[in-house]
Structure formats: structure tokens, C-alpha cells
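# Fold the stuff below for me.
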Amino acid sequence: MWGSSRAGQRQYVRGGPISVELRVNDQIRAREVRLVGPEGEQVGIVPVAEALRLAQDTDLDLVEVAPTARPPVCKLMDYGKFKYESAQKAREARRNQSLTVIKEMKLRPKIDPHDYETKKGHVVRFLKAGDKVKITIMFRGREQSRPELGFRLLKRLADEVTELGFVESSPRQDGRNMIMVMAPHRALKTAGQRGSGEESDAPADV
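Below you'll find the model as predicted:
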């Protein structure tokens, strides 16, 4: 905001240096600007001196929001408030940003039905918590010549938990293993993050 006219000089926003991305008040070098009012209304193309006078008269700042436009676009605003609200939004975005958690579940292609249900239960729990799950089929010996066993098992598992997640990475051979990655649907991921209260990017094995 403008300072007092005691010294006949304009002062810029309190609280530190102005961001280099935006020119404010006397930093604006253009002779004329396309002026936007504080509520977003179009004022029109005016000399920069007139725009600065309007800013001072309304106790607002003149901020060059589109410097590459011809003429540059400037807006009348409370730049201190703008900076504060932008910082608040950035902090909120960082808080809401999730670090990807990938759990891992390992199965054998000829898994026992009871073990399969147990492993599937873990996958269900992970997806409900908003975590991704890397499902690994481990082949041994002659099983390596029967990759279709792994494909069928992974497809069965994906089909049975489709209400909770989707296949993010299709089954692929990785050495003697076969890997598929499932991710939770967006709503479940959001709910899981709210419930956990903490975020981690460390893989987990069960």
C-alpha cells in the first residue's frame, strides 16, 4: 500500500522486497497500461501516471500482472493482502499434497485359496487407506514357463477389488517375477489421507 506523502515519495508493500515476477507501483516502466479495477472490471488503456494516481487515491497498489501484453496489464489491488493470501494457498497446497505410498503384496502363482483371501484382504485394506499396491507374482522353477498363471491371478485380483481401485500399471514380467500396480480411486485416496493424518513415501511389505 502507499505510504504517507510526508516525504513526497511512494512506499511499496510492507513486509520485505517485492517478488521479481511482478512490478509494483513505481517499478512499472511502461508509459501506458491496460488497467483492471480491484473487482476485475476493465478500466481501459490509460497512461501509467494516471493509473498510479488512481492507485494512490484508492489506497491500493498498481500491480503489473501481465508484463508481456501490449500494453502491459495492470491491476489495482492490495498487494500485501495478495501476497499473504498467495502464501496461505501455497502452504495449504503443500499440506494437501500427498506423498505416494506404495505397499507391496507378494503371491505365488499356485497360491492356496485361504492364503489368497488373506492377501486380498491386505490389498483391500491398503486401497481403502488410500495407498497404491504393487502386487508381485513370484515364479519358481517350472512355473516360469507358465506366465499365464500370473496373468490370470492378477486379473482375478484386480476384478475382485475393482470397486476400490484400478490397474495403474498393467502386469509385466520383471525377471522371474510378474508385477502389477493398483491405485485407489480418488475419493478413497482422499478419505484415506484424512483418516491417517500422516503421509509417508516408504514402501511396505506384508
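
# Could you use CA atoms for every contact and neighbour count after this?
Will do.

# ok, which stretches of the chain are helices?
48-57, 79-96, 113-128, 147-160, 186-196 (DSSP state H).

# what packs against the longest strand belonging to the chain?
In the chain, with assignment by DSSP state E, the single longest strand is strand 165-174. Strand 165-174 sits against helix 147-160, strand 177-184, with contacts defined as 3 or more CA pairs under 8 Å, 6 or more residues apart in numbering; DSSP states H and E.

# between the first one and helix 113-128, how many degrees?
Yep, that's helix 147-160 we're talking about. Using axes from the mean of the first three to the mean of the last three CA atoms, to 10 degrees, the direction of helix 147-160 lies 50 degrees away from that of helix 113-128.

# Also the last one?
Here strand 177-184 points in a direction 40 degrees away from that of helix 113-128 (the same axes, to 10 degrees).

# Would you mind measuring from the closest residue to residue 23 other than its chain neighbours to residue 78?
Of all residues not flanking residue 23 in the chain, residue 64 sits nearest, at 5.4 Å (CA to CA, 6 or more residues apart in numbering). When distance is defined by CA to CA, to the nearest Å, residue 64 is 13 Å away from residue 78.

# if you count what's nearby, which of these two comes out ahead?
Using other CA atoms under 10 Å, the more surrounded residue of residue 64 and residue 78 is residue 64, with 25 against 19.

# if we can go back for a sec, now the helices of the chain in a markdown table, with distance to residue 105 and mean neighbour count?
Listed next are the helices of the chain as a markdown table, based on distance: least, CA to CA, whole Å; neighbours: other CA atoms under 10 Å:
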| stretch | distance to residue 105 | mean neighbour count |
| --- | --- | --- |
| helix 48-57 | 62 | 18 |
| helix 79-96 | 27 | 12 |
| helix 113-128 | 7 | 17 |
| helix 147-160 | 11 | 17 |
| helix 186-196 | 19 | 15 |
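
# Could you also give me the structure for this next sequence, so I can compare it with the first?
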Amino acid sequence: MVIDDQGVNLGEMPTFEARKMAEERGLDLVEINPVSRPPVCKIMDYGKFKYEQSKRERLNRAKQKETELKEIRLTPKISDHDIAYKAKQAREFFDRGNKVKVSMRLRGRENVFTDNALKVFEKFAEQAGLVYERTPVKAGNQITAVIAKLREETATE
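Sure thing, here's the model as predicted:
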């Protein structure tokens, strides 16, 4: 099956005839679908075809945005101002389309007071106006959580 450069179906023909026709027009014979019976070939400028194909792929890659996982580290004894600053930073990361991982390393006696550490996580989420996708989980001497979405504000106006 041969299709010419204008998109007109020329029907089935021997390969040598299709090549000859393409050469007369100064174009190439390109196999579009080798799996179908009969195989589909098109008369076109192969260089232009490859260029347009790579251009389309570049545009598609540019349109796709990979979400990054940004990390913010807290400490159990963090001040309110520092929490506010880090919450603002987390909000900016989230607004740019990234997920935010919040982590806290507990050292020494801090491991005994994990409830205080969890209160810091709650305060952080409240100030950031975000909700945890994965709630704070303690693994060894570290507590981690992932923020992924905005808190749903219930408007009672």
C-alpha cells in the first residue's frame, strides 16, 4: 500500500515502482507500518519527517513536568518563627508542583519525647495549610512524613 506526498492512496504496487516514483519526485519511500498486510509505505522527505518527529518529542518532553520530592528538616526544639519560615518554604515547593518530605532526626533523650516531635509536625502542617499524604512515622531515630495536597478550607460564611 503506497501513499504519496499529498496523502493520496496509490494502492498496492511493487516496491521498485514505488521507489522509482519517489526518486522522480526527489523524495524517499518510507515504510510507515510494516506489520499490516500489505505494509503501508509513504512517499515523503525522510529528513523533514525525522526533524518533525524529534521536534514533537522535544515538545512532549517539555510539557511533562516531573514532580520532585523536596525535603524540609525540622528539629524537636524548633522555634515558632522557624516553623513559619519552613512552612512558607514548603508551601512554595508545593505551589511549584513538588511533593514535600518533612523529616526530623531525634538525638539522645529526644527519642523519649516523640510526642513533642509529633506536635511540631502538627504545628508545621497547620501553619503550611497542607495535609500529610503519609502521616508522620517513626523509623529508628527519624520521623518522616510526606505532604502532597492543600488542606480543604471549610468556608462557613
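
# TM-score, when you put one on top of the other?
The TM-score (TM-score structural alignment, normalised by the length of structure 2) is 0.64; 146 aligned residues with a CA RMSD of 3.9 Å.

# sorry, back to before: can you tell which of the helices of structure 1 is closest to residue 24 of structure 1?
Of all these, helix 79-96 sits nearest to residue 24 of structure 1, with 8.3 Å by CA to CA.

# What mean distance separates that closest one from the matching residues in structure 2?
Superposed on structure 2, helix 79-96 of structure 1 shows a mean distance to its aligned partners of 3.8 Å (mean CA distance after the TM-score superposition for structure 1).

# Distance check, the residue nearest in space to the middle of structure 2 against residue 98 of structure 2.
Closest residue to the average C-alpha location of structure 2: residue 66 at 2.4 Å, with CA atoms, centre = their mean. Residue 66 of structure 2 sits at a distance of 8 Å from residue 98 of structure 2 (criterion: CA to CA).

# now swap in residue 72 of structure 2 and tell me
In terms of CA to CA, residue 72 of structure 2 sits 12 Å off from residue 98 of structure 2.

# Compare these two (neighbour count), which wins?
It is residue 98, of residue 72 of structure 2 and residue 98, that has more neighbours when counted by other CA under 10 Å, with 20 against 14.

# Now do the contacts for that one.
Residue 98 of structure 2 sits next to 67-70 when contact means CA atoms under 8 Å, 6 or more residues apart in numbering.

# Show me the two of these that sit farthest apart.
67 and 70 (9.3 Å).

# Those two: which has the busier surroundings?
residue 70 (15 against 12).

# which residue lines up with the more buried one in structure 1?
By TM-score structural alignment, residue 70 of structure 2 lines up with residue 103 in structure 1.

# which ones are touching the nearest residue to residue 73 of structure 2 once chain neighbours are set aside?
Closest residue in space to residue 73 of structure 2, ignoring its immediate chain neighbours: residue 103 at 4.9 Å, by CA to CA, 6+ apart. Neighbouring residues of residue 103 of structure 2 by CA under 8 Å, 6+ apart: 71-74, 142-145.

# Turn the residues you listed into CSV, columns for distance to residue 122 of structure 2.
Below are these laid out as CSV (distance: CA to CA, whole Å):
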residue, distance to residue 122 of structure 2
71, 17
72, 14
73, 14
74, 12
142, 16
143, 13
144, 12
145, 11
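
# Among those residues, the buried ones, what's the PyMOL command?
In PyMOL, a selection of the buried entries from these looks like this (16 or more other CA atoms under 10 Å):
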select buried, resi 71+74+143+144+145
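
# now structure 1: which of the contacts of residue 103 of structure 2 match?
Here is what carries over to structure 1 from those, by both residues aligned by TM-score structural alignment, their matches' CA atoms under 8 Å: 71-74, 142-145.

# Return the member of the residues you listed nearest to residue 90 of structure 2.
residue 72 (7.3 Å).

# corresponding residue for residue 79 of structure 1 in structure 2?
Checking TM-score structural alignment: residue 79 of structure 1 goes with residue 46.

# For the nearest residue to its match once chain neighbours are set aside, which residues are in contact?
When the adjacent residues along the chain are set aside, residue 46 of structure 2 lies closest to residue 28, with 6.0 Å between them (CA to CA, 6+ apart). Residue 28 of structure 2 makes contacts with 19, 22, 43-46, as judged by CA under 8 Å, 6+ apart.

# what do you get if the cut-off is 10 Å, keeping everything else the same?
Residues near residue 28 of structure 2 by CA atoms under 10 Å, 6 or more residues apart in numbering: 5, 18-22, 42-47.
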